[in-house]
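J.: one predicted model, sequence on top.
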Amino acid sequence: MKLRCALITSILLCITILNSNAQDFNTNDSKWTKGWTNFTPNTTNYPEAEEKLPNIITEDTYLSNNTVYLMSGNVYVIGNAILSIQEGTVIRGDHENPANLIISKGSKLIAVGTEAYPIVFTSNKAPKSRASGDWGGIIIAGSGNVNSVSGNGIIKGDFNPQYAVYGGNNPDEQTTVLRYVRIEFSGSKSKSSSGLSLFGIGAASIIDHIMVSYSGQDSFNWTGGNNNIRNMISYKAEDDDFQISEGFKGDLDQLMAVRHPYINSPKGSFAIEIDGYNKEQGFLKPNAITDVTITNSTFVNLSDNSNYMHTASAISATNSALVYLHNSKISGFSNVVKFDESYTSLAVLERAFKMDNSFFNIHGEGVEVSYKPNAGVLNILKYNRFTKDFVSVDKLFEDPKSKSVPKFQLKKAMNNYMVMQ
């Protein structure tokens, strides 16, 4: 903290406006979360499952909201079949034989809920007994571009390898349509599954309004592919909120990650973990590096002065990944971003990472790098506002721990905070 203060004090400008309670930054940034989300899924009474899904689906299948379905073990959709799910449908995942829904390459998942009637994937346990990692997750394999030398990959885990291939030369395909979907208590460690895993998805896919809560592993995992995705919520994941790798490219708008300092993976957990390429597989072209633009997003660790020491950086960037963060908020973490040894100089950092018109509230230096000397690294955070000293979550935001919809509007106007010039 001393180094951070020493480095930035000389380049700070503090601007105060008369109405310190006004909100002039992303005033309506949480409206899109209302109506379809559930921040207390462990107390929700879902109907008992009535029909078990087959473990192999080979033909077009429609799931109706008149029936509650059970998934037990791996459920594969294969042979170019389309699995369609009606709005308001509930699918419960077996915890004794942890379930995964795997949409194999060439097949398709069409799960279109509505704000009033979202589609829900949840644990088969009773209320108040559900836990992170009760079941597996949703895995979708597409034919989009992957930046490995072979142009494809095999999904890791206990899966049938003939149904676990992803990647190809069809970057414009419609791999899936997912709208207004909740995924609760997924991320089984025995199945090595994230809440929602998208492998090599095509640009024509439609993905918005997805909430993953209490995942035992990553909430979202995007591996290769190309798509513009919006309105994603990760709530209290044990591992990373958004894991992005193998050349995924896209614009990510209105992401929300809500973490707790006591819910972490032993290896470290980040709101964004972005990897430029897979070291084991290599890549062919420099322009195939993972490259994302993140806008209008909120990444919050619900930390205060008693527990902030348990937090890590908000963003982890490895293997030359490229990130642009705009009009977003980061709060409660140790640093804004941590870079691995592939970022070898300030010039490399400035090409790889850009952040502007954003806000951060951290308790560390701000930027963590591997190379020495590391003078000037805080320059990549200029043109953003920040708190001079760490502020506890309840003092910073309007209603961050709400059980209905958390509110992350700043109590003070943005212009009350420091700005790098």
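T.: Yep, that arrived. Just so it is clear, the model here is predicted, and its values are computed rather than measured.
J.: contacts, neighbours, all on C-alpha from now
T.: Noted.
J.: mind telling me which residue is nearest the centre of the chain?
T.: Centroid-nearest residue in the chain: F242, 2.6 Å away (criterion: Cα atoms, centre = their mean).
J.: could you count how many residues lie near the residue nearest to G282 when sequence neighbours are not counted?
T.: Of all residues not flanking G282 in the chain, S148 sits nearest, at 5.5 Å (Cα to Cα, 6 or more residues apart in numbering). As a burial measure, S148 scores 22 neighbours (other Cα atoms under 10 Å).
J.: same question, K354
T.: Applying other Cα under 10 Å, I find that K354 has 16 neighbouring residues.
J.: same thing with K372?
T.: Using other Cα under 10 Å, K372 is surrounded by 8 other residues.
J.: follow-up on the earlier one: contacting residues for the residue nearest to G282?
T.: In this structure, S148 makes contact with E246, Y277, N278, Q281, G282, F283, L284, judged by Cα atoms under 8 Å, 6 or more residues apart in numbering.
J.: the structure to be compared is supplied as follows:
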Amino acid sequence: MFRSGRWILPALVATTVVAGACSDDDDPVDTTPDAPAAPVNVVVTEQDGDLMVSWGASTGADSYTVQRQVASSGSSFSTLAADLTATTYTDMTAAEGTGYNYRVIAIGEGGQSNPSDPAYGEIGVRAAVLGGTITGTRQLSADTTYTIAGLVIVEDGGELRIPAGTTLLGSTTVQPSAVIVRQGGQLYSEGTAAAPVVFTSDKVNGTPGRGDWGGVVLNGRSICNFPAGECVGEGNSGPYGGDQLDDNSGRIVYTRIEYAGYEVSFGNELNALTLNGVGSETEIHHVQTHFGSDDGFEWFGGTVNAKYLLATGISDDSFDYSTGWQGKGQFWIAQQDPNDADNGFEVDGNEDNFDNTPYTEPTLFNITLIGKGPNGTGGTSGESTAGMLHRRGTGGQLNNIIVMGFERGLDIDNAETVARIGTGNFALQNSIIFSNAVNFDGDGDGIDEQAIFNTAGWNNREVDPGLTNPFDRSNPDFRPAAGSAATTGAASVPAGDDFFTAVDFVGAVGPGAEEWYKGWTRLTAN
């Protein structure tokens, strides 16, 4: 419409068309639950040698995940436990003296929360001094490190009990330091493959060395071939001997004895482990002596049996037995330090009278003796070492033994020792001697070791046993390769004797067998 020179538009009327009714109550509703909130009040406390993590419950949480970080490492958190329904968790894998950060994540139907704020926890290293005389029962604890300060004497009727995982430090300032068990006393050193008992130097975290401390001595009431009252231990360790063949001095299993062999006076040294007149009810297996300044294992008389023994880096003799020892042994290994060592075996009767009885006559099976290097070379040791030295009227039944890497493989001295062969009291059978500088001693004493070794019916051999890597001092492998000479020609163990394990190989380890000498042991110098 045009009016008075302008267009007039008709008014527009707004019209609403309702297609259908819709109220707020009919809008779609999001029913997905929210994720739970991060847990709060996370606290870490030490309880009985473990770390317990606790936290407040999160609304909507069905379970929790606990994560851990080594505090000083800067590494990321890793899951320690999941699907926990309680609000506590005990970490039984925390190591003494190591700090950890813990955090907790709540898990619910709506997902998982953010991690909680981290909480710190640490098991403090406990320390105690072990010294003096033990007359009753002394129970040690694995969560405490003990310093052996001076002589610890376990008297007749006393017991020293050491649980798996315990560390004992021989003092280098209070000398001599040693554990000495008198006749009638008992030592229970009861480690496991996962948690051995360790006797070591108090310098173990620095630069430990041979002879830092004394060692461990057991004195029993079994046999000795010195006259009554004259069996007295080295290092002023006390009297031993008697007629109680089944005497019981305790139990030593999965135990390491390191850096021992303190010299009490010139020529009067303590060994790593000394067994004086120890009886057959004493249990000894899976024991290592490592970098000792005197002998690794030494028997003076007795009837104790021993299985799975390892002597590494011993500066004197790895295995030394005398004075009428008549026990049993199986699965022993010696590996010498090429720069500081003496004999693999040093074996004697009575040093004053070679015909004294009871004779030294153990029964031994499956032993591996490794000297300084192939063909007896490779080190700077000034000693003229023998793999096996038998003298002074000794005897015994020795079977399935490997000797390699020494200056002399076999040395037999004294007419009384040869006489034991003639009477059947001494035999070396089903054994292998190989790769020594000379396999048989040539000292001009009129004893022909090679002829003795080749005695008819003894079934001995001069042949490569084919061991995998026996001279490696940090990761040795004493197993024979499949098809090597050591996998055949073994002597059978005595029938019906439940101490011995029946095997079909020569030496201390079979082909493809478990390396029993690893895991609970120390193989490097320090």
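T.: That came through, no problem. Quick caveat: nothing in here was measured; it's all calculated off a predicted structure.
J.: would you mind finding the match for the residue nearest to G282 of the first structure in the second structure?
T.: Under the alignment (TM-score structural alignment), S148 of the first structure pairs with F226 in the second structure.
J.: how much space separates that match from A195 of the second structure?
T.: 39 Å (Cα to Cα, to the nearest Å).
J.: likewise V253 of the second structure?
T.: As defined by Cα to Cα, V253 of the second structure lies at a distance of 11 Å from A195 of the second structure.
J.: looking at the two, which is more packed in?
T.: Neighbour count, other Cα under 10 Å: between V253 of the second structure and A195, V253 has more, with 24 against 17.
J.: what does that one align to in the first structure?
T.: Here V253 of the second structure is matched to R179 in the first structure, going by TM-score structural alignment.
J.: check the secondary structure at that match for me.
T.: strand (DSSP: H, G, I helix; E, B strand; the rest coil).
J.: thought it was touching A116?
T.: No. Applying Cα atoms under 8 Å, one finds R179 of the first structure not in contact with A116, separated by 12.0 Å.
J.: and for H285 of the second structure, nearest residue in space, chain neighbours not counted?
T.: Per Cα to Cα, 6+ apart, closest to H285 of the second structure is K307, 4.6 Å.
J.: map the one you found onto the first structure.
T.: K307 of the second structure maps onto R230 in the first structure, by TM-score structural alignment.
J.: need the contact list for that match.
T.: Per Cα under 8 Å, 6+ apart, neighbours of R230 of the first structure: I207, D208, H209, L252, D253, Q254, L255.
J.: switch to 6 Å and redo it
T.: Contacts for R230 of the first structure were tallied using Cα atoms under 6 Å, 6 or more residues apart in numbering; they are D208, L252, D253, Q254.
J.: mean deviation, the helix or strand hosting it versus the second structure?
T.: Using DSSP states H and E, R230 of the first structure sits in strand 229-235. After superposition onto the second structure, strand 229-235 of the first structure sits on average 0.6 Å from its aligned residues (mean Cα distance after the TM-score superposition for the first structure).
J.: next secondary structure element downstream of that strand?
T.: strand 242-245.
J.: show residues contacting whichever helix or strand comes after that following strand.
T.: Going down the chain from strand 242-245 of the first structure, the next helix or strand is strand 249-259, by DSSP H and E. Outside strand 249-259 of the first structure, the residues that touch it by Cα under 6 Å, 6+ apart are 226-236, 290-301.
J.: distance check, the match of V253 of the second structure against G88 of the first structure.
T.: From R179 of the first structure to G88 of the first structure the distance is 12 Å (Cα to Cα).
J.: now check G202 of the first structure against the second structure: what is it aligned to?
T.: So, by TM-score structural alignment, G202 of the first structure is matched to G279.
J.: next up, the contacts around its match.
T.: Here G279 of the second structure is in contact with S222, L245, D246, D247, N248, G302, T303, V304 (Cα under 6 Å, 6+ apart).
J.: where does the fifth one land in three-state SS?
T.: On the three-state scheme (three-state DSSP), N248 of the second structure is labelled coil.
J.: likewise the first one?
T.: Here S222 of the second structure is recorded as coil under three-state DSSP.
J.: that one contacts D246, doesn't it?
T.: No. In this structure S222 of the second structure lies outside contact range of D246 using Cα atoms under 6 Å: 7.2 Å.
J.: and the two? Which one has more around it.
T.: Between S222 of the second structure and D246, S222 has the larger neighbour count (other Cα under 10 Å), namely 27 against 17.
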